[in-house]
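> no sequence on this one, just coordinates:
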């Protein structure tokens, strides 16, 4: 026996107003409802998801909330153009030297040390040994990063 489809045309679910049944298909070949959000975006949703309250907007509210949170985080995290969280970030998975800011430069056959500060990359020099490059990076961290990390601990 075929299931009877409930007509949702014209109904409102949160910020979504159902325009009508679309030709698009969702999971299990189920037809989707075309909905217009208050922000003027169009989205396609399963009827059961609308009726259950899983969808109340096209996602614009989520994006706005996320963007607001990101702006607030950056404002709290940034001091003089330097992100404090980046100073304490873990080693990048692609790092081959095992130390932040130290890399092998094939063209020069030397180790390079650099450090990020106030949105810029500062070259700390090229070294014959990896240990010298690491020492240079650590001295750079003391000079550039330490004052910002000490401010946070107070």
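That came through, no problem. Just so we're clear, the structure is a prediction, and the values are computed from it rather than from any experiment.

> contacts, neighbours, all on C-alpha from now
OK.

> In the chain, which strand is the longest?
strand 16-25 (DSSP state E).

> could you say what helices and strands that strand packs with?
Strand 16-25 sits against strand 31-37, with contacts defined as 3 or more Cα pairs under 8 Å, 6 or more residues apart in numbering; DSSP states H and E.

> hold the first one in mind and look at this next one:
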């Protein structure tokens, strides 16, 4: 399936859910022009290449689920202040590099899944700066340090840590 051709005239789309559809291509940069997009679910689609960082900056994006795309790569970008992102699911991808400190800008974040299968994220993740709505972050297998430099009492919704 050619994802770019499929999306070519759909720039006003709000939700794009193609989970488990065998796309076997890269994510088109043009997806960053979908300023109305609130939810992007492309899990287990056999995506490859570099994910466009500009998608993380879409003004209304609340859900990004790219899980299970073991050939999808990227270094994470800085997250914009005031981002409405609530769910970030990158497990079993090849995202790598330092986790940006600006993850603390995601004040609405309640689902964070960075579980390692292929991820190689590293650096500090200071729970003091992440959303107090975070429920059960999945971080296992990454090289994250300083998970608890200060008490995590501000995570009032936390019910598990993987």
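Thanks, I have it. Treat the numbers as computed from the prediction; the structure is a model and nothing was measured.

> TM-score for this pair?
Superposed pair, TM-score by TM-score structural alignment, normalised by the length of structure 1: 0.24. Supporting alignment: 62 aligned residues with a Cα RMSD of 4.7 Å.

> Next, the angle from the longest strand of structure 1 to strand 31-37.
140 degrees (axes from the mean of the first three to the mean of the last three Cα atoms, to 10 degrees).

> tell me which residues in strand 16-25 of structure 1 are buried?
Using 16 or more other Cα atoms under 10 Å as the test for burial, strand 16-25 of structure 1 gives 16, 17, 18, 19, 20, 21.

> Between those, which sits nearest residue 137 of structure 1?
The shortest gap between residue 137 of structure 1 and any of those belongs to residue 16, at 54.0 Å (Cα to Cα).

> neighbours of the closest residue to that closest one other than its chain neighbours, just the number please.
Distances taken as Cα to Cα, 6 or more residues apart in numbering place residue 37 nearest to residue 16 of structure 1, at 4.5 Å, with adjacent residues excluded. By other Cα atoms under 10 Å, 21 other residues sit near residue 37 of structure 1.

> Tell me the spacing between residue 37 of structure 1 and residue 60 of structure 1.
9 Å (Cα to Cα, to the nearest Å).

> Please apply the same query to residue 82 of structure 1.
For residue 82 of structure 1, the distance to residue 60 of structure 1 - Cα to Cα - is 30 Å.

> So for these two, which sits in the more crowded spot?
Neighbour comparison, residue 82 of structure 1 and residue 60: the larger count goes to residue 82, with 19 against 14 (by other Cα under 10 Å).

> got the angle between the longest helix anywhere in structure 1 and strand 31-37?
Criterion DSSP state H: the longest helix present in structure 1 is helix 60-77. Calculated by the same axes, to 10 degrees, helix 60-77 of structure 1 forms an angle of 60 degrees with strand 31-37.
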